[in-house]
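In: here is my input; please provide its structure:
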Amino acid sequence: MTPTGATADPADRRLETTTTVGTISNPEPATPDSVHLRKAVEAYLGRHPDEREALSKLLAALGRPDDGPSGTPLLGHVTCSAAVVDHDLRVLHIAHRGTGALLVPAGHVEAADRTLLTAALRKVTEATGIPASALSLTPQFLGAPADIIVDESAARPAKGAPAHRHYDFRFVFYLTQEPPPAVVLRDEEVSGCRWLPLGEVASPSLRAKLLGAGLDGRPEPVNASVLIHDGAGRYLLHLRDHRPGIWEPGVFALLGGGRKHTDRTLRETLLRELAEEVPGLRLEGLEPYAVEEATSEDGLRIPLQVFTGRWRGNPDRLPLREGVLLRWFTPDQLERLRLSPGLQDLIHEHASHSATAGEPPASAPPWDEDGTTVLNGVGVHLHLEDDDGRVLLGLRHPASAYAGNTWHFLAGRCEQESALTCLVREAWEEAGLVIDPADVELVHVVHVVDSPDGQPLLQLVFRAHRWKGVPEVREPDKCLAWEWWPRHELPDPIVPYAREAITGILQGRAYTELGWEARP
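Out: Take a look at the predicted model:
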């Protein structure tokens, strides 16, 4: 990328428009607002931490996550670019009529743009006629910027424009059609177009990012959901919230969600989403079933990997953290519901081919006959003390499904792995710490239940006597900072059971119960 204060490569110049929507110095926040912009920058820096200094002025302008909609004023415009990649790994470039320069479609963020991604898609359609429905996200970049460029623009007194900066957020999309659709030039400033190989992409910064990403040009699923059945003809459906910003609001759908960069597989994506949406839901026989297609709010084509899994519990006893409710339905009830597109056909197809339809599960999980027993979940927590006896805690992101804006241990939920394996993995993924299981001991257990109907959790706290690395924020969408705190001066707010565990460790106790007094 081009650092602030440097001269941008000519290939990095964007088309100019007269709109000032997206100007960071506006007293009223633009759409997308500074919170959305900061999330995009932090997601990018999570993959490119060496560029933090180059983007420091942009971060200063956007303020801290808890500063509200605006930060320190900074004269600059937000623009978005789109690299459209076809099956032959060629990138669409358009020719600027005035300069003849080849560049990817780009332009300013406008008031109607819901997100930066929306702005990039809009510019592709405006310049080339290619609709969002002909594009999909890449598994390498997903919905995060692939590149962020800072470009200095000189003052133009004749137009009353002072010197300012452009902050260009660059996104990457795969074409879902082969051969590529015909390009219909719609922008009066565009004189032609060319498909260039990755090695000839005009922008050096974007070229390096694309070449290093391992692109193959083939769209593949970047979302995962699960068709949950009880083995006896019922299917568990999730009623989504009916509010802006929710994909398919107010409809019954499957549980699941989008892949993150930290997810190694779509199975891992699904397990993470289930842990966030419905902690305590444990499925049997989880396996891939079908690949479906959906359309995002932005109009993108979304290949969706659907898994199947068995469960036989009472959904009213599950702690639902996203959406309105979970309910069992039989296929004959579906026509009375407002469903996610294609879901009715998917369920009928599964029901017609299920060998267990109308029969009890072949290997039933240990629920009571009425299906109300809830299994205990297991969480792992890392207790680190420095040479001064201070404890390492992380400030959770405000948007976290659990304990937003609250200090907590480095922690994770055990899935299909041992507790120590989970601890070692989470330490590396969240903070870049390398821990040898031989240097770890169990120092406290908290058996906690957050609410009368919540899932009981066994929270295991392990102390590591040695480790390698300095704590760093590697998942900015989950954690904002790591800090060392004196054991007798813990921050506020802090997760209650984390405080109880630290107190118990100080007192030499190995076990604490929390929340059970409210349990019926």
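In: only C-alpha atoms for contact and neighbour calcs from this point on.
Out: Will do.
In: not counting its neighbours along the chain, what's nearest Gly98?
Out: Nearest non-adjacent residue to Gly98, counting by CA to CA, 6 or more residues apart in numbering: Glu189, 7.2 Å away.
In: what about the one you found, neighbour count?
Out: By other CA atoms under 10 Å, the residues close to Glu189 number 16.
In: same deal with Val150?
Out: 26.
In: please tell me how far it sits from Arg186.
Out: 27 Å (CA to CA, to the nearest Å).
In: repeat for Asp216
Out: Asp216 is 29 Å from Arg186, by CA to CA.
In: now do Asp298
Out: Taking CA to CA, one finds Asp298 at 20 Å from Arg186.
In: between those two, who's got more neighbours?
Out: Legend: neighbour count by other CA under 10 Å for Asp298 and Arg186, higher for Asp298 (17 against 14).
In: which residues touch Gly285?
Out: Thr308, Gly309, Arg310 (CA atoms under 8 Å, 6 or more residues apart in numbering).
In: oh, I was asking about Val445
Out: Neighbouring residues of Val445 by CA under 8 Å, 6+ apart: Leu458, Gln459, Leu460, Val461, Ala501, Ala510, Tyr511, Thr512.
In: let me know the secondary structure of the second one.
Out: Gln459 carries the three-state label strand when classified by DSSP: H, G, I helix; E, B strand; the rest coil.
In: how much space is there between the residue lying farthest from the centre of the chain and His108?
Out: Using CA atoms, centre = their mean, the residue of the chain lying farthest from its centre is Ala158. It sits 44.1 Å away. Ala158 sits 21 Å away from His108, going by CA to CA.
In: please enumerate the helices of this structure.
Out: Ranges of helices in the chain, per DSSP state H, are 34-47, 56-62, 116-128, 204-211, 266-277, 343-353, 419-431, 496-507.
In: skipping adjacent residues, who's closest to Gly233 in space?
Out: For Gly233, ignoring the flanking residues on the chain, the nearest one in space by CA to CA, 6+ apart is Ala357 at 5.1 Å.
In: run this one through as well so I can compare:
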Amino acid sequence: MPPSPCEIRETVETYLGRHPDERDALAGLLAVLDGPADVTARTTLPAHVTCSAVVIDRERRVLHIRHRATDGLMLTPGGHIEAQDRTLLAAALREVAEEAGIAPRALCLTWQLLGSPIDIDVHDIAANPLKGEPAHQHVDFRYVFYLADEEPPAITLQDEEVSGAQWLPLPEVTSPTLRVKLLHAQLDGQPKPVNASALIHDGAGRYLLHLRDHKPGIIGQSGAFALLGGGRTHADSSLEGTLLRELSEEVPGLRLEGLEPYTVEEATSVDGLSVPVKVFAGRWRGNPDRLRLHEGVLLHWFTPDELDRLRLDPATRDLIRRHAADNRPGGRQATATAPWGGDSRTVLNGIGVHLHLEDDEGRVLLGLRHPDSVYAGNTWHYLAGKCEGESALTCLLREAWEEAGLRIDPADAELLHVAHVVGTPDGQPLMQMIFRARRWEGVPELREPDKCLAWQWWPVDDLPANIVPYTRAAIEGIRAGRTYTELGWPTPVRRTGSRS
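Out: Below is the predicted model of the structure:
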């Protein structure tokens, strides 16, 4: 099916967010999208949608072809939308494949524009008596692609429609509106990763894989096991930010230790494009069955010798085995025993921040967690959050505003207590920092109802029965004047002996 009016409108509105001065020029298209007419059909008059592919090589040249139907004008490949075109971008890819013989796998998206058109151009088309077409307008959606490889692919022209091809430097692009936008975008023709994936391992030879939904033509690697991750959006400040956002959307509650770049891999998009993927490696030691999965079918641990039994992209299989060979468990750093009886491997601790807020009556503020929360559902807890690449104090101020609409001056916050906790659902030890705010602005409000159902002030000597254990322990420790609490750790063994 061709793109729906809703999809086209969303594309147009995103484009107008970058070019608000063009709203009047596209008002006609927006009006037609509200009616019954199919704007993707060439029979829709007085205007309909077309798509073009702007292909840029490493020398910042743009592919132009000579269309026979336009009296030999040099234009970028493009044309009408066909019934099999699932998206506008797919229509542009089909046109460049038909007219110039360049397959989608030879192209990739630019990190500057991703899957958005660089230009939407409205231009007049002369009447064509041979086809019985009156004069009308094309609303042309123009998508930019880089060549995936250094050398330009061989051009195979569609002889009945195209009579020649040429690579023109950016300043010589024949369309004035396209030329201005290309020069302004500062496109260099050099592919860069536009997707991010997480190679998640437990440090003991197991790897976490995600079974995707079986939706052919909609989801890449449909119905197969794959790494968690996804594509960059214009709102992402970095590819690490892309990955953290994707993980929070797909598997909220999954927190990785030691996340760092590992390699860049090549994948194929659902449209057949070449996709450079930045792969980050990170550790996690939890039970995937305890996680809430918002996308896909399941998460499961696998060892490298089990991968041949799975429906899995060969490149992903090779990637895991390469990482496993470079990080074999049982090395020197993984075998020693710590004095307290545990494993001496370096285990990164997560950092959590909590707000200990007391009113004029000495009552402490607690929130009732949503029943569907991965951790401590339907239980009272501090206003809290985990640090996301930020300082603990910055995290505290952000969470106070995002969760409850409270504004706190950094000068009014002080560290009150620390609880070192192990035994959370993701298995990661957490250093829970409890801050007190001496003053604040605002009244606690429910700004994230999917996480918190209510805010309530509780007497410190009459706390609710269903309270997070370390929250109770921290409050009791604060009342007793202590600054540190441990929960879930083995009791330290006192070492005795004599010196000689």
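In: superposed, what's their TM-score?
Out: Here the superposed chains carry a TM-score of 0.68, computed using TM-score structural alignment, normalised by the length of the second structure; 395 aligned residues with a CA RMSD of 4.4 Å.
In: hmm, back to that, tally of neighbours for the residue nearest to Gly233 of the first structure?
Out: Using other CA under 10 Å, Ala357 of the first structure has 17 other residues around it.
In: circling back to that earlier point, name the nearest of the contacts of Gly285 of the first structure relative to Leu274 of the first structure.
Out: The closest of the contacts of Gly285 of the first structure to Leu274 of the first structure turns out to be Gly309 (CA to CA; 12.0 Å).
In: quick one: the aligned partner of Pro153 of the second structure in the first structure and Glu188 of the first structure, what's the gap?
Out: In the first structure, the residue paired with Pro153 of the second structure is Pro181, using TM-score structural alignment. Pro181 of the first structure sits at a distance of 20 Å from Glu188 of the first structure (criterion: CA to CA).
In: of the two, which one has the most company?
Out: Set side by side, Pro181 of the first structure and Glu188 give different neighbour counts by other CA under 10 Å, the larger being at Pro181 (14 against 9).
In: nearest spatial neighbour of the equivalent of Glu22 of the second structure over in the first structure, skipping sequence neighbours?
Out: Alignment of Glu22 of the second structure against the first structure is given by TM-score structural alignment, with Glu51 as its counterpart. Spatially, and ignoring its direct neighbours in sequence, Glu51 of the first structure is nearest to Leu45 (6.8 Å; CA to CA, 6+ apart).
In: thought that neighbour was touching Ala54?
Out: No: the criterion here is CA atoms under 8 Å, and Leu45 of the first structure misses it with Ala54 at 10.5 Å.
In: circling back: could the helices of the first structure go into TSV alongside mean neighbour count and distance to Arg317 of the first structure?
Out: Formatted as TSV, the helices of the first structure follow (neighbours: other CA atoms under 10 Å; distance: least, CA to CA, whole Å):
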stretch	mean neighbour count	distance to Arg317 of the first structure
helix 34-47	19	34
helix 56-62	19	41
helix 116-128	23	38
helix 204-211	17	47
helix 266-277	21	14
helix 343-353	15	24
helix 419-431	19	25
helix 496-507	18	22
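In: out of the ones you listed, which is closest to Cys193 of the first structure?
Out: Using CA to CA, the nearest of these to Cys193 of the first structure is helix 116-128, at 8.5 Å.
In: what's the matching range in the second structure for the closest one?
Out: Counting by TM-score structural alignment, helix 116-128 of the first structure falls onto residues 88-100 of the second structure.
In: among the contacts of Val445 of the first structure, who's most crowded?
Out: Val461 (26 neighbours).
In: for it, which non-adjacent residue is closest in space?
Out: His381 (4.6 Å).
In: list the contacts of that neighbour.
Out: Phe409, Leu410, Ala411, Gly412, Leu423, Gln459, Leu460, Val461, Phe462.
In: what's the burial count for the last one?
Out: So that's Phe462 of the first structure. Number of residues near Phe462 of the first structure (other CA under 10 Å) recorded here: 21.
In: ok, now how distant is the nearest residue to it once chain neighbours are set aside from His381 of the first structure?
Out: With CA to CA, 6+ apart as the criterion, Phe462 of the first structure has its nearest non-adjacent residue at 4.4 Å, and that residue is Leu442. Distance of Leu442 of the first structure to His381 of the first structure, computed by CA to CA: 10 Å.
In: any residues in contact with both of the two?
Out: Contact criterion CA under 8 Å, 6+ apart; residues shared by Leu442 of the first structure and His381: Leu460, Val461, Phe462.
In: wait, the last one touches Val443, no?
Out: Yes: here Phe462 of the first structure lies in contact with Val443, judged by CA under 8 Å, at a distance of 5.6 Å.
In: would you mind measuring from Ala510 of the first structure to Glu430 of the first structure?
Out: As judged by CA to CA, Ala510 of the first structure and Glu430 of the first structure stand 26 Å apart.
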